[in-house]
Structure formats: structure tokens, C-alpha cells
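**Q** Need a 3D model of the following:
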Amino acid sequence: MNGFREALHEQRWDDHRYYHHSIVNQSLHFVSASTFLVAYVVLFFDPAIASLLGWLVAMTTRQSGHFFFEPKGYDHVNKATHEYKEEVKVGYNLFRKWVLMGIWAACPVVLLLQPELFGLLTPHDGFISFARNVAMMWLVLAGSALLFRVLQLFIQRDVQTGVVWAVKILTDPISDFRLYCRAPGKLMRGVRIDSELQEAARH
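**A** Prediction:
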């Protein structure tokens, strides 16, 4: 159990120190984490609404922070290139995220062309039913993406790495909420780069 906790802490710290220098990115992660926590509760009552919250708000804010605001030059604090960080990333690096978000964006198009989704869904008869069907596709996509990467890690690394990553991903909203709750305040004061993170990484 101690080994599992240490591995989880290491994955969380590597993710934080490598990919969350930007205060804008941290603020977007705080919005994302807050939304995911709401979606987790809603999931028990209405999976479609939870999926819409997760993908349209939580995932778009989370990934836009990585795509558009996080520095991608040489990381002098961690002494690592962006290419190195992408190569050693345990979870979804930027390339894998672009692929995932591309599939996500394609889901509504597929549903317009194949309303029954080859017999898996009841065809939509209006915008609301269409949105709910898309939401269910996105929910399956989320589960599939999680399972796919876990199985990849089982093969490429080891079983513990895959299990630890899955636990990290599922509990990231709780961790990110606590970690980045002060980021919006810093952003309003004009701070753009996390100097505290840089100081911690040096030590």
C-alpha cells in the first residue's frame, strides 16, 4: 500500500510540476475540477447531464489550459524539453489529447449520419434527445479512453502504473480543487507564472 501511495504521489507531482506552470492553466483546472465534482454527483441521477457537464465544461476548460496557455518551451526549472515531457508523460500527452478531442468532436457528426448508431441508440426526434444521445456517446468515450490507456500502461510499463494512473485521473478533481483553488485570485492580481511551483521544483 505504501508503494501505491508513493507512486500516486509521484504521478501527481510530476503532472503538477511539468504541466501546470501557467496560472491561467491552473485557474481553468480549478473551474474544471469544480465542474467535475458536480458531474460526479449528477452521474448518479442523470448520466447524460453529467456527461455534458464533464465534456462541454470540465474537459474543454481543462484541455484548453494545456493547449493554449501552458508554456511549451524549454523548462528551466525541471531542466527538461517539452519533447522530453511529452515522451515520458504517463497519461495522455498533448498528441493523445488532440486525438481524443478529435474523436469527441466527431461524435455528433457520426450521430447525425447514423442516428441509431448501428442499433445501439434510440434515434433522436429533436434537439434534446439528440443532445442526450451525444452525451451517452461521450460517456462511453470517457470510459473507453480511460480503459484504453490503462491497458496500454499495463503493456508498456506495469500493472501498478496503470492502476495508479486510473486512480489519479478519477480523483484529480478533488486534488486539483485543493491545489488550484487560489489560482483565480492570483490571476486577478496579474500573476501569470507560478513562482511557488518553480521554487518547490528547485528544491
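**Q** going forward, measure contacts between C-alpha atoms and count neighbours the same way
**A** Fine.
**Q** quick one: buried residues of stretch 113-120?
**A** Within stretch 113-120, the residues that count as buried by 16 or more other CA atoms under 10 Å are residue 115.
**Q** my bad, stretch 41-51
**A** 42-43, 47-51.
**Q** Could you work out the end-to-end span of that stretch for me?
**A** End-to-end distance of stretch 41-51: 11 Å, with CA to CA, to the nearest Å as the criterion.
**Q** Name the residues that touch it?
**A** Stretch 41-51 has contacts (CA atoms under 8 Å, 6 or more residues apart in numbering) with 38-40, 132-133, 135-136, 138-139.
**Q** Helices along this protein, start to end?
**A** In the chain, the helices defined using DSSP state H lie at 2-19, 23-42, 47-52, 60-64, 82-88, 94-113, 127-156, 159-180, 183-188, 195-202.
**Q** for the fourth one, packing partners?
**A** Right, helix 60-64. If you count contacts as 3 or more CA pairs under 8 Å, 6 or more residues apart in numbering; DSSP states H and E, helix 60-64 packs onto helix 23-42.
**Q** May I ask which two of the contacts of stretch 41-51 are separated the most?
**A** 38 and 133 (20.5 Å; CA to CA).
**Q** Could you also give me the structure for this next sequence, so I can compare it with the first?
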Amino acid sequence: MNGFLQDLRSQRWDDHRYYHHSRINQSLHLFSAVSFLWTYVLVFTNPVAAALAGWLAAMMTRQIGHFFFEPKGYDEANHATHEYKEAVKVGYNLKRKVVLMAIWAASPLVLYFNPTLFGIYPAPANTAEFVRELAQIWLFIAAGGLIFRTVHLFFIRDVRTGLVWLTKILTDPYHDIKLYHMAPLYLLRGELFDYATPEEQHV
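**A** The predicted structure is shown next:
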């Protein structure tokens, strides 16, 4: 258990120091984290709302931060290139995220032109039924993305690395709130980037 927790701390630390320099990205992660916590509540009471909140609010803001606001140049604080960070990323790097987001974005079109989704669903009779079926597909994509990468890590790394990553992803909302709750205030002060070096930070 101690080894598992140490690996979890290491994955969290690498994720923070490599991929969250932008205060805008940190602020968007704060919004995303709160949205994900709301999604966790909704999934037990209203799965359709959970899927919509999870993808449209939590996931979109999270990825906008990474794709558009996080610096892609040389990381002076960690002495690492963007290419290196992409190569060693345990979870979904930007290329993998493009694939995942493309599958998500294409799903409404697939359902629209194939209303039964190859016989899996009855054809939706109205917009509400279409949204309900689409939300179920989005939940499946989310679960599938988590399971796929976890099992993939079993083979390319080891079982513990995969399970640690899965634990990290599921608990990221709580951790992100702890880390980035001050980010909007820093932005209001005009601070666009977190320039603290790894030695100065305590995560």
C-alpha cells in the first residue's frame, strides 16, 4: 500500500509540474474539478445530466486549458521539452486526447445518421430520447477511455501503474481543487503563469 500511495503522489506531482503552468489552465481545471464533483453526484441520480455535465462542462474546460493555454515550449523550471513530456505522459497526452475527443465529438453525428446505433438502441422518437441515448453513449466513451488506458498501462508498464493512474484520474477533482483554488485570484492580480520551480512547490 505504501508503494501504491508513493506512486500516486509521483504521478500527481509529475502531472502538476509538467502540465499546469498556465494560471488560466489552472483556473479552468478548478472549474472542471467542481463540475466533475457535481457529475459524481448526478451519476447516481440522473445519469443523463451527469454525462452532459461531465463532457460539456468538466471535460471541455479541462481540455481547452491544455490545448490552448498551456505553454508548449521548453520548460525551464523542469528542464524538459514539450516532446519529452508528451512521450513520458502516463495517461492521455495531447495526441491521445485528440483521438478521444474526436470520438466524443463524432458520436452525435453517428447517432443522428444511424439512429439505432447499429441496432443497439430503438430509434429515438423525439429530441429528448436522442439526448438520452447520446448521454448513454458519452458515459460509455468515458468509461471506455478510462478502462482502455488502464489496461493498456498494464501491458506497457505494469498493473500497479495502471491502477495508480486510474485512481489518480478518479480523484483528480478533489486534488485539483486543493491545488488550484487560488488560481483565479492570481489571474486577477495579472499573473498568467506559475513560475515556481519544483524545489519551491509543495504538492
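**Q** Post the TM-score for the overlay when you can.
**A** Aligned and superposed, the two chains score 0.96 in TM-score terms (TM-score structural alignment, normalised by the length of structure 1); 202 aligned residues with a CA RMSD of 1.3 Å.
**Q** who's more crowded, residue 38 and residue 133 of structure 1?
**A** residue 133 (23 against 16; other CA atoms under 10 Å).
**Q** so the more buried one sits right up against residue 121, yeah?
**A** Yes: Residue 133 of structure 1 is in contact with residue 121 according to CA atoms under 8 Å; the separation is 7.2 Å.
**Q** deepest of the helices of structure 1, which one?
**A** helix 23-42 (a mean of 23; mean count of other CA atoms under 10 Å).
**Q** For it, what is the distance to the chain centroid?
**A** 10 Å (CA atoms, centre = their mean, to the nearest Å).
**Q** Over to stretch 117-130 of structure 1?
**A** Using CA atoms, centre = their mean, the offset of stretch 117-130 of structure 1 from its chain centre is 27 Å.
**Q** What of stretch 91-108 of structure 2?
**A** Stretch 91-108 of structure 2 has its C-alpha centroid displaced from the chain centroid by 11 Å (CA atoms, centre = their mean).
**Q** and what of stretch 44-54 of structure 2?
**A** 16 Å.
**Q** now do stretch 171-179 of structure 2
**A** Mean-position distance between stretch 171-179 of structure 2 and its chain equals 12 Å (CA atoms, centre = their mean).
**Q** Next, the mean deviation of that stretch compared to structure 1.
**A** With mean CA distance after the TM-score superposition for structure 1, stretch 171-179 of structure 2 departs from structure 1 by a mean of 0.7 Å once superposed.
**Q** quick one: contacts of that stretch?
**A** With CA under 8 Å, 6+ apart, stretch 171-179 of structure 2 has contacts from 29-30, 32-34, 36-37, 203.
**Q** just checking, residue 74 of structure 2 touches residue 84?
**A** No: with contact defined as CA under 8 Å, residue 74 of structure 2 does not reach residue 84; the gap is 9.7 Å.
**Q** Overlap of the contact sets of those two?
**A** Among the neighbours of residue 74 of structure 2, none is also in contact with residue 84 (CA under 8 Å, 6+ apart).
**Q** so can I have JSON lines of the helices of structure 1 showing distance to residue 70 of structure 1?
**A** Listed next are the helices of structure 1 as JSON lines, based on distance: least, CA to CA, whole Å:
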{"stretch": "helix 2-19", "distance to residue 70 of structure 1": "7"}
{"stretch": "helix 23-42", "distance to residue 70 of structure 1": "6"}
{"stretch": "helix 47-52", "distance to residue 70 of structure 1": "25"}
{"stretch": "helix 60-64", "distance to residue 70 of structure 1": "9"}
{"stretch": "helix 82-88", "distance to residue 70 of structure 1": "11"}
{"stretch": "helix 94-113", "distance to residue 70 of structure 1": "11"}
{"stretch": "helix 127-156", "distance to residue 70 of structure 1": "23"}
{"stretch": "helix 159-180", "distance to residue 70 of structure 1": "15"}
{"stretch": "helix 183-188", "distance to residue 70 of structure 1": "14"}
{"stretch": "helix 195-202", "distance to residue 70 of structure 1": "14"}
